[in-house]
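S.K.: Whatever this is, show me its structure:
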Amino acid sequence: MNPLSVLRDSLYFFRRHLLSIAQLCLPLVVLEALCTQLLYQQLGKDASQAYGMLASLLFYPLYSAALILYLDTRSNGYTPLKRNLLAMALRLWPSFALMVMLSSLLIMAGAALFILPGIWVMINLVFAEYLLVLRGLPPLAAMRESFQMTTGNFWRILTCILGVMAPLWLIDGLSQMLIPEPSPLAQLALDSANGFLQLFSTVVMFRLYMLVSEAVVEPPAP
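M.R.: Down below sits the predicted model:
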């Protein structure tokens, strides 16, 4: 389970299915960015980031669950209808949103102590979304199972996350340098593009999840 191989395979899949992923997720990503922008326009730029998290809580479970279901069906050789994926994601929204809220609280609690505990919690919860969507586990059970699955894989997961996020942080930093005071429309475009590109991390973590799951069920050699 080489992190570079995981990133390479995930990038190949993401590029090959870019149009389908965009059709499935991009409208919701844009709506999320628009709602967040309108919210902060009403509350002011100094408003708490918690309001932005509330906007994300409305949309993130929908497009993330839909993308996970898409990844699973395509990996099994099927071509799913997008409306069916969104309908299934909508049914999963209550439990998914609850798990996202609980995970965020745990990560923030860890980060409030020191940065490293927050990172440790985040890494150990990385498979919870897939366990909830694909295995139908309730939120707490999915979080607990994720902790068990990540045992022994911390550094591989961290390397993959950094391999995904470092370029995105660089792009975000460059965009802020090139456009220090964007118009509302430009800001919406930048936020939407950044949110869509972050979906690549879902593809990478799905690939890792499948590899770890296969390693768990694979019988020991005689």
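
S.K.: For the rest of this, base every contact and every neighbour count on C-alpha atoms.
M.R.: Noted.

S.K.: starting at the chain centroid, how far to the helix or strand where Ile161 lies?
M.R.: Assigned by DSSP states H and E, Ile161 belongs to helix 154-178. Put simply, helix 154-178 sits 14 Å off its chain's centre (Cα atoms, centre = their mean, to the nearest Å).

S.K.: what's in contact with that helix?
M.R.: Contacting residues not belonging to helix 154-178 are listed as 1-4, 6-7, 123-124, 190, 194, 197-198, 200-201, 204-205, 208 [Cα atoms under 8 Å, 6 or more residues apart in numbering].

S.K.: Which of these fall in strands?
M.R.: Cross-referencing the contacts of helix 154-178 against strands under DSSP state E gives no overlap.

S.K.: What's the PyMOL syntax to select whichever of the residues you listed are buried?
M.R.: This is how PyMOL selects the buried members of these, with burial counted by 16 or more other Cα atoms under 10 Å:
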select buried, resi 3+6+7+123+124+190+194+197+200+201+204+205+208
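
S.K.: still on that earlier bit, report the buried residues of the helix holding Ile161.
M.R.: Within helix 154-178, the residues that count as buried by 16+ other Cα under 10 Å are Arg156, Ile157, Leu158, Cys160, Ile161, Gly163, Val164, Met165, Leu168, Asp172.

S.K.: To compare with the earlier structure, here is another sequence to fold:
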Amino acid sequence: MNMFSALHDAWYFFSHHLAAIARLCLPLIVLEGLLLQQITNLVAADSATLWRLLAGLLFYPLYSAALILFLDARSHGLQPRVRDLLAASLRLWPSFALLAGINTLAIMLGAALLVLPGIWLMVKLAFAEYLLVLRGLNPIKALQESFELSDGYFWPMLGCILIVMLPLWLLNGWSHTNETLTENALARLLLDCASRFLQLFSSVVLFRLFMLRSAQPEAE
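M.R.: You can find the predicted model right below:
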């Protein structure tokens, strides 16, 4: 598995389908951003994290499942309609939301114990969403299969995730400490939505890695 080749292929796809991905995902991302902003403004700080996680589970499964279905359709030369993708993602929402919740709690628990276990779990569970959406596995089976499928590919997967996500994590950290942004609701919303949209590129990268791994019956 060539990490840089996967990143190149993913960037080519993302850049050439940017408008289609924006039409599919951006409206839900904006709605998610608006809801998260209201939670931040209305909910007490000690409980805001929990409510933000719950709000994320409302929208994230919808646009993530729709994007995965779009990636799969385009990889087969199909031109799916936005409404069909969203309808399919809505049907997948219960199982995807459960998977995302388990995934998030596992990574948070690992990060709370030490940073490295959280990173390890993030990589090992990275294929679970694709297994649930594309292979129809239930959440627990998808998590188990992701552990097995990622064997032997930890470092390329970690490298791709860090190359894509580390700049966005740093940007988010900076935005939360910048007084100008924290006092400007519109700027904060725009930056949050832009960050979440750019994070979709990581889904494209992981889809490419998933396809490469699935094509090989055994880890090298």
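
S.K.: Just give the TM-score of the two.
M.R.: For this chain pair, the superposition-based TM-score is 0.94 by TM-score structural alignment, normalised by the length of the second structure; 219 aligned residues with a Cα RMSD of 1.9 Å.

S.K.: Quick check: Met165 of the first structure vs Met101 of the first structure, distance?
M.R.: 22 Å (Cα to Cα, to the nearest Å).

S.K.: Nearest to Ala141 of the first structure among the buried residues of helix 154-178 of the first structure?
M.R.: Nearest to Ala141 of the first structure out of the buried residues of helix 154-178 of the first structure is Ile157 (Cα to Cα; 20.5 Å).

S.K.: What about Phe96 of the first structure, how many residues nearby?
M.R.: Applying other Cα atoms under 10 Å, we find 25 residues neighbouring Phe96 of the first structure.

S.K.: looking at it, it is touching Pro139, isn't it?
M.R.: Yes - Phe96 of the first structure lies in contact with Pro139 (Cα atoms under 8 Å); the separation is 7.1 Å.

S.K.: what do these two both touch?
M.R.: Leu132.

S.K.: Where does the lengthiest helix in the first structure end up in the second structure?
M.R.: If you go by DSSP state H, the first structure has its longest helix at helix 82-113. Using TM-score structural alignment, the residues of the second structure aligned to helix 82-113 of the first structure are 82-113.

S.K.: mean deviation of the matching stretch from the first structure?
M.R.: Compared with the first structure after fitting, stretch 82-113 of the second structure deviates on average by 0.8 Å (mean Cα distance after the TM-score superposition for the first structure).

S.K.: and that stretch, how far from the chain's centre?
M.R.: Distance, centroid of stretch 82-113 of the second structure to centroid of chain: 9 Å (Cα atoms, centre = their mean).

S.K.: Then stretch 120-127 of the first structure?
M.R.: That offset, for stretch 120-127 of the first structure, works out to 12 Å (Cα atoms, centre = their mean).

S.K.: Tell me the buried residues in it?
M.R.: For stretch 120-127 of the first structure, by 16+ other Cα under 10 Å, it's Val121, Met122, Ile123, Asn124, Leu125, Val126, Phe127.

S.K.: contacting residues for the second one?
M.R.: Okay, so that is Met122 of the first structure. Neighbouring residues of Met122 of the first structure by Cα under 8 Å, 6+ apart: Ser103, Ile107.

S.K.: now for it: what does it line up with in the second structure?
M.R.: Met122 of the first structure maps onto Met122 in the second structure, by TM-score structural alignment.

S.K.: on that earlier part again, out of the buried residues of stretch 120-127 of the first structure, who's nearest Ala89 of the first structure?
M.R.: Closest to Ala89 of the first structure, out of all of those and judged by Cα to Cα, is Phe127, at 17.0 Å.
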